[in-house]
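[1] Just to be clear, the model below is a prediction. Sequence and coordinates:
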Amino acid sequence: MTDRFRAGAGRLCLDFIRTLRYRGTPAPVEELPDASAWGAWIDAFGPFGTPVRPASVDDAWAARESIHALLTDALRPSLRQRLNSFAALPVPAPALTPSGELRWQADDPASAMLALLVRDALELVTSPEFARVRRCAGPACGALFLDTSRPGTRRWCSMEICGNQAKKSTYRAKAETR
């Protein structure tokens, strides 16, 4: 996987909704501006062994925003229907190649990926893990992540980025008051 997209939120659906960086700030950054970027995301995170070239990114945006609403308790009946529609799409099927390798195939890989993402979100919100979904404490971040730490006190989506920035800010503030 390239560094183009962030990973490590703890669930595939959480990594997916992070494709709108800095959500809720004055300057959000869209990581899926077009179908090519959506295909690159599927290539990076999906189970397919060959490049995926979707025709549009519109369904990906709709699914992402519906998943975010589901996870942040802003779900309306129309969004629930949209999520159920995406979840009902055919998922990739495993197939054994002549050389004995497992490959995942779908008639429409982009739609199959949306089904996987929405199913992952639905499983998450109906599981005990949902109590461990956190919003990053970074003031400009707002990303959601699954806190898998033993005490359940993780504060940042990434210690290397948001956690490090917070610690630097605290250090600078203390240095200025001395």
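    Nice, I can see it.

[2] Please make it C-alpha for all contacts and neighbour counts, starting now.
    OK.

[3] A115 and R82 touch, don't they?
    No: judged on C-alpha atoms under 8 Å, A115 makes no contact with R82 at a distance of 11.3 Å.

[4] These two - which one has more neighbours?
    Using other C-alpha atoms under 10 Å as the criterion, A115 and R82 rank with A115 on top: 23 against 17.

[5] And that one, how far from H68?
    Per C-alpha to C-alpha, to the nearest Å, A115 is found 15 Å from H68.

[6] Please apply the same query to R23.
    Taken as C-alpha to C-alpha, the span from R23 to H68 is 10 Å.

[7] of these two, who's got more company?
    In this view R23 and H68 are compared by other C-alpha under 10 Å, and H68 has more residues nearby, 20 against 17.

[8] So for that one, what's the nearest residue that isn't a sequence neighbour?
    I17 (6.3 Å; C-alpha to C-alpha, 6 or more residues apart in numbering).

[9] Please apply the same query to V57.
    V57 sits nearest to A35 (C-alpha to C-alpha, 6+ apart), 4.7 Å away.

[10] Enumerate the strands of the chain by residue range, in sequence order.
    For the chain, applying DSSP state E gives strands covering 20-21, 29-30, 93-96, 102-105, 133-135, 144-146.

[11] and among those, the most buried is which?
    Comparing the strands of the chain by mean neighbour count (mean count of other C-alpha atoms under 10 Å), strand 144-146 ranks first with a mean of 23.

[12] this is the comparison structure:
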Amino acid sequence: MSEAFVTQTRSGVRVGGEVTTKDLRRAGFPFRSGRICLDFVATVAKRRLGDRELLPGPDELRTWCRVAGLPEPEDEITPDLLGGAHALREALYRLARARVDGTTHPAADIETVNAAAVAAAAPPTALLGADGFTAVPCDGSSLAGILALIARDAIDLLTGPYALRIRECTAHDCSLFFVDRSRPGSRRWCTMASCGEKASSAKYRQRHPGYH
């Protein structure tokens, strides 16, 4: 059974789509963080464990936007624009890393995020679907508008009620950041359905060596 996945910010931006697998992947991209800005960070897979680029070119970036529930960029994605998207993503990564580690936020990365946030006066917003319950992406937007939405979501997260709830998954083969919305604030894995289950299974096998 599929489940709805929606990100909502204090500014009212809602983006979403359909999740059809238990590890919350769409078209090979992970969506397990609970915020679109952190999902964008996750387009480098296995950070510090190999760093696999999931957005090597314009086609992959367009696909990510589509499966993230965002409009596909209507402008041509030149190498410079792709590089700008990568630069924003890495700035977001370092800011999230600093928040997780409790270190100083790099000033240059703050400037990068702020510049992206104001690069488009009106970033895309979701529209109300025909059923009255579903948020659907509007048609057409520039890449700058889409990146502005992502940057504004990051600002919203870093200054909002979950500002100190950004976590890094503790699974040994996962490096994803996520927002911990649990009541005690002690969540360890990006999702129980993926990393949590694997960790529980591994612990069980340690306790029961004969189990296969």
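    Happy to help now that I have it. Since the structure is predicted, the reported quantities are computational estimates derived from the model, not experimental observations.

[13] Quick check: buried residues in stretch 65-72 of structure 1?
    Across stretch 65-72 of structure 1, burial judged by 16 or more other C-alpha atoms under 10 Å covers 65-68, 70-71.

[14] all helices for structure 1, in order.
    Taking DSSP state H as the criterion, structure 1 contains helices spanning 12-17, 35-45, 58-71, 77-87, 109-125, 164-176.

[15] roughly how far apart are A74 of structure 1 and V91 of structure 1?
    Separation of A74 of structure 1 from V91 of structure 1 (C-alpha to C-alpha): 26 Å.

[16] nearest residue to the residue mapped onto I150 of structure 2 from structure 1 other than its sequence neighbours?
    Using TM-score structural alignment as the criterion, the counterpart of I150 of structure 2 in structure 1 is L117. Spatial nearest neighbour of L117 of structure 1, chain neighbours left out: C13 (5.1 Å); criterion: C-alpha to C-alpha, 6+ apart.

[17] Mind telling me what the one you found corresponds to in structure 2?
    That one, C13 of structure 1, aligns with C37 by TM-score structural alignment.

[18] Same check on A44 of structure 1?
    Applying TM-score structural alignment, one finds that A44 of structure 1 aligns to V67 in structure 2.

[19] now swap in R4 of structure 1 and tell me
    Mapped onto structure 2 by TM-score structural alignment, R4 of structure 1 lines up with G28.

[20] Next, the contact list for A115 of structure 1, please.
    When contacts are counted by C-alpha atoms under 8 Å, 6 or more residues apart in numbering, A115 of structure 1 touches 86-91.

[21] re earlier: wait, the match of I150 of structure 2 sits on D15?
    No: taking C-alpha under 8 Å as the definition, L117 of structure 1 is not a contact partner of D15, at 9.6 Å.

[22] Neighbour count: the two, which is higher?
    L117 (27 against 19).

[23] Go ahead and flag the most central residue of structure 2.
    D39 (1.2 Å; C-alpha atoms, centre = their mean).

[24] Tell me the spacing between the alignment partner in structure 2 of P151 of structure 1 and A126 of structure 2.
    Mapped onto structure 2 by TM-score structural alignment, P151 of structure 1 lines up with P184. Distance check for P184 of structure 2 against A126 of structure 2: by C-alpha to C-alpha, it reads 32 Å.

[25] buried ones in stretch 145-155 of structure 1?
    Neighbour counts over stretch 145-155 of structure 1 (16+ other C-alpha under 10 Å) mark 145-147, 154-155 as buried.
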